[in-house]
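Asks: Here you go, sequence then predicted model.
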Amino acid sequence: MESNLIRLNYDDKEIILIPTAHVSVESANLVRETIEKENPDSICIELDEDRYKNLKNPNSWKNTNIIDVIKQKKVVLLIANLILSSYQRNIAKKLKTNPGQEMMEGMKASEKYGINLVLADRNIQTTFLRIWRKMGFFEKIKLIFSFVLMDDDEEVSEEDLQKLINRDNLELVIDDMAKDYPQIAETLLRERDKYLAYNIKNAPGNKVIAILGAAHTPGVEKEIYKDQDIEKLNKIPEKSFMSKIIPWIIPVLIVILVILGFNQNVDTGIEQIKSWFLFNSILAGLFTAICLPHPLTVITAIVTAPFTSMNPMLACGWFAGLCEATLKKPTVDDVNKIPDDIFNFKSWINNKFLKALLVVILANLGSSIGTIIAGSRIIQTII
């Protein structure tokens, strides 16, 4: 594996890039041996502050408060994090290793030999938000389905991982990803290549070792010799004007149509209001009931759906999810089972932590469908 090392010279600085697989025993051994042999002034690792803390204390994420997640509107971000980290953890389990072991080797060497440690990666929340804000609607749907259909039973060997570290194989994988998900490839790979390269070449000392996921090494190698706008890479894109205005169009249009209905006659106006409440409430309640939550959770979805649908700043799923998490508080055992349960829909229903997240998604989905149907009925009564 030593032949995979990439040695660069930049402004009288020697930079050694170590391509790794995050669940590979061989990668961890290579990191340890290279650091001992090269005795660098700085060790750069592909982590941000939050992931660094989580890696040092792997059980810290188990203290996640599901109620806080729902209140902070981070359900989608948490689910994405859980799926990706659980997939990596399960592969590591099959290989009888630990995810991030190669990063841990860098951290241990930094403490043992007094070497400067540089957290070279961008904040993971910034990366996820930049991806989400840049993706189109259909690209988001495609990504969600790819998460749902992710195959966790696929057998992966150490030999398979070493083949992926090969530069030719990596370029094929990156090219395929760019074709299927251009915005993800741009933000998750290429932007972070720039961010990582900036921090690596500006690390203290004349000899720097950088421990990177193998997918980043081709890009970082090129970016070392280019200029990067680090402030631009750290900026979260604002929502476009249309994305801000569109959520308000439906409620405003519904109010106008109801007013027109009452102008025609009182019965028409009342019929429109009935349609709005019935379709929103019934569909929100039915979709929420799919995951067999507490009865009060279903009632919460039924009661809140017609009102939250008129306010884009609110969502009935948040209220239903908070109700479920409060009435059926997740246990430590539920959190411990997430890596195994997250790839099985039936397990989501039995896991109180995952069920609360599922309630948020299903209640919002039901309410959204109800809004479309009710809106169509309201338009029909006017016509």
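Replies: Sure thing, it's come through. Small disclaimer: the values here were computed from a predicted structure and weren't measured.
Asks: From here on, just use CA atoms for contacts and neighbour counts.
Replies: Noted.
Asks: what's the nearest residue to residue 379 if we skip its chain neighbours?
Replies: residue 257 (7.1 Å; C-alpha to C-alpha, 6 or more residues apart in numbering).
Asks: residues in contact with the one you found?
Replies: 378-379, 382 (C-alpha atoms under 8 Å, 6 or more residues apart in numbering).
Asks: what does stretch 25-32 rub up against?
Replies: Counting by C-alpha under 8 Å, 6+ apart, 1-2, 18-21, 97, 101-103, 105-106, 109, 158, 211 sit against stretch 25-32.
Asks: Please determine how far residue 373 is located from residue 367.
Replies: 10 Å (C-alpha to C-alpha, to the nearest Å).
Asks: before we move on, back to that, strands - which of the contacts of residue 257 land there?
Replies: In this view, those have no member that belongs to strands under DSSP state E.
Asks: Now rank those residues by neighbours and give me the top one.
Replies: Counting neighbours by other C-alpha atoms under 10 Å, residue 378 leads the contacts of residue 257 with 23 neighbours.
Asks: Could you list which of the contacts of residue 257 belong to helices?
Replies: Among these, the ones falling in helices (DSSP state H) are 378-379, 382.
Asks: Mind putting the residues you listed into a markdown table with distance to residue 67?
Replies: Output for the ones in helices among the contacts of residue 257, formatted as a markdown table (distance: C-alpha to C-alpha, whole Å):
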| residue | distance to residue 67 |
| --- | --- |
| 378 | 36 |
| 379 | 38 |
| 382 | 42 |
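Asks: this is the comparison structure:
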Amino acid sequence: MITIVGTGHVFDLRTEIERIISETKPDVICVELDEERYKGLMLKKEGTKIKRSGSFLYNLLARFQERAAKIYNVNAGDEMLFALKTAQERGISIALIDMNAQMVFREMFKIMPFKEKIRLLLSSLTSLFVTRESIEKEINKLQNDYRRFMEEIDKRFPTVKKILIDRRDSFMVTKLERLNQDHNSILAFVGDGHVPGIEKRLRLRNIEVRVIRLGEIIKDEANTARFSVVYDTNDGPVA
């Protein structure tokens, strides 16, 4: 059994994450991070200043997540680190299942048409002025009509959807499928925008899946919630 939990990267969901881990009792906990981003988050947590690498747009998207996280008084990526910390404290195996973010973005920008780059740049600049209300509006759109939401992204940013969402969904599913061969219970924390794609691909491979969406966590947390849509970046853009 693989349990997929949808999170957002800018909210405090520690209480619910701990509850889900306690109830699920997994053999392994997976998170939507790669090795570089994990190390970057750990250094940041320890107060080490990290020199940003990557393209201007990559860093702009990272700043958006940082700003959105500050609205909720957390640091972007805290929920992933908390899940890993809880796993380590309980002696549960961990797995980083995402693609290397820098490589993904390099490839995406390399093949992205110029007009799409301009649209993405303008959208990213606008997102620097994000408000709590706008974040919650996007969450509701994602939760209430995922298909339409993804169609909108595909229409405006087809390369983003293909590389940042679809390709990473497939990559993470391959990692989860391999882990499923050796473990009876797997718990994976991923950005909520990835949940439907991952669930669909796992079911097509006849793998038993349980899904917990971000909206359910928010409801239980009695908290207003969180964003995990097009950009899932922890020390850079991520989804």
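Replies: Everything's here; your move. Fair warning: this is a prediction, and the values are worked out from it, not measured in the lab.
Asks: of the contacts of residue 257 of the first structure, closest to residue 53 of the first structure?
Replies: Nearest to residue 53 of the first structure among the contacts of residue 257 of the first structure is residue 378, at 52.6 Å by C-alpha to C-alpha.
Asks: I figured that closest one was touching residue 274, is that so?
Replies: No. Using C-alpha atoms under 8 Å as the test, residue 378 of the first structure is too far from residue 274 to be in contact (9.6 Å).
Asks: one step back: helix or strand: which one has the residue nearest to residue 379 of the first structure?
Replies: Residue 257 of the first structure is part of helix 241-264 when elements are defined by DSSP states H and E.
Asks: how far out from the middle of the chain is the next helix or strand along the chain from that helix?
Replies: With elements assigned by DSSP H and E, the helix or strand that comes after helix 241-264 of the first structure is helix 266-289. Relative to the mean C-alpha coordinate of its chain, helix 266-289 of the first structure is positioned 34 Å out (C-alpha atoms, centre = their mean, to the nearest Å).
Asks: start and end residues in the second structure for helix 266-289 of the first structure, please.
Replies: Mapping helix 266-289 of the first structure onto the second structure (TM-score structural alignment) gives no aligned residues.
Asks: List of residues touching that helix?
Replies: 258-263, 297-299, 301-306, 309, 359, 362-371, 373-375, 377-378, 381-382.
Asks: can you name the two of the contacts of stretch 25-32 of the first structure that are farthest apart?
Replies: Once C-alpha to C-alpha is applied, the contacts of stretch 25-32 of the first structure give 109 and 158 as the farthest pair, at 23.8 Å.
Asks: Compare the two and say which one has the larger neighbour count.
Replies: Between residue 109 of the first structure and residue 158, counted using other C-alpha under 10 Å, the more crowded position is residue 109 (20 against 16).
Asks: got the buried residues for the host helix or strand of residue 333 of the first structure?
Replies: For residue 333 of the first structure, the enclosing helix or strand under DSSP H and E is helix 332-336. Buried residues in helix 332-336 of the first structure, counted by 16 or more other C-alpha atoms under 10 Å: 334-335.
Asks: How far away from the center of its chain is that helix?
Replies: For helix 332-336 of the first structure, the distance to the chain centre is 20 Å (C-alpha atoms, centre = their mean).
Asks: Trace that helix over to the second structure and give me the residue numbers.
Replies: Going by TM-score structural alignment: helix 332-336 of the first structure matches no residues.
Asks: who does that helix touch, helix- and strand-wise?
Replies: helix 352-382 (3 or more C-alpha pairs under 8 Å, 6 or more residues apart in numbering; DSSP states H and E).
Asks: Pull out the buried residues from the helix it packs on.
Replies: Buried-residue list, helix 352-382 of the first structure, by 16+ other C-alpha under 10 Å: 352-371, 373-375, 377-378.
Asks: Check stretch 175-194 of the first structure too.
Replies: Here stretch 175-194 of the first structure shows 177, 181, 183-194 as buried, counting by 16+ other C-alpha under 10 Å.
Asks: what two of those are the furthest from one another?
Replies: Top of the distance list for these (C-alpha to C-alpha): 181 and 194, 18.9 Å.
Asks: Next, the aligned residue in the first structure for residue 33 of the second structure: secondary structure please.
Replies: For residue 33 of the second structure, the aligned position in the first structure is residue 47, judged by TM-score structural alignment. For residue 47 of the first structure, the assignment made with DSSP: H, G, I helix; E, B strand; the rest coil gives coil.
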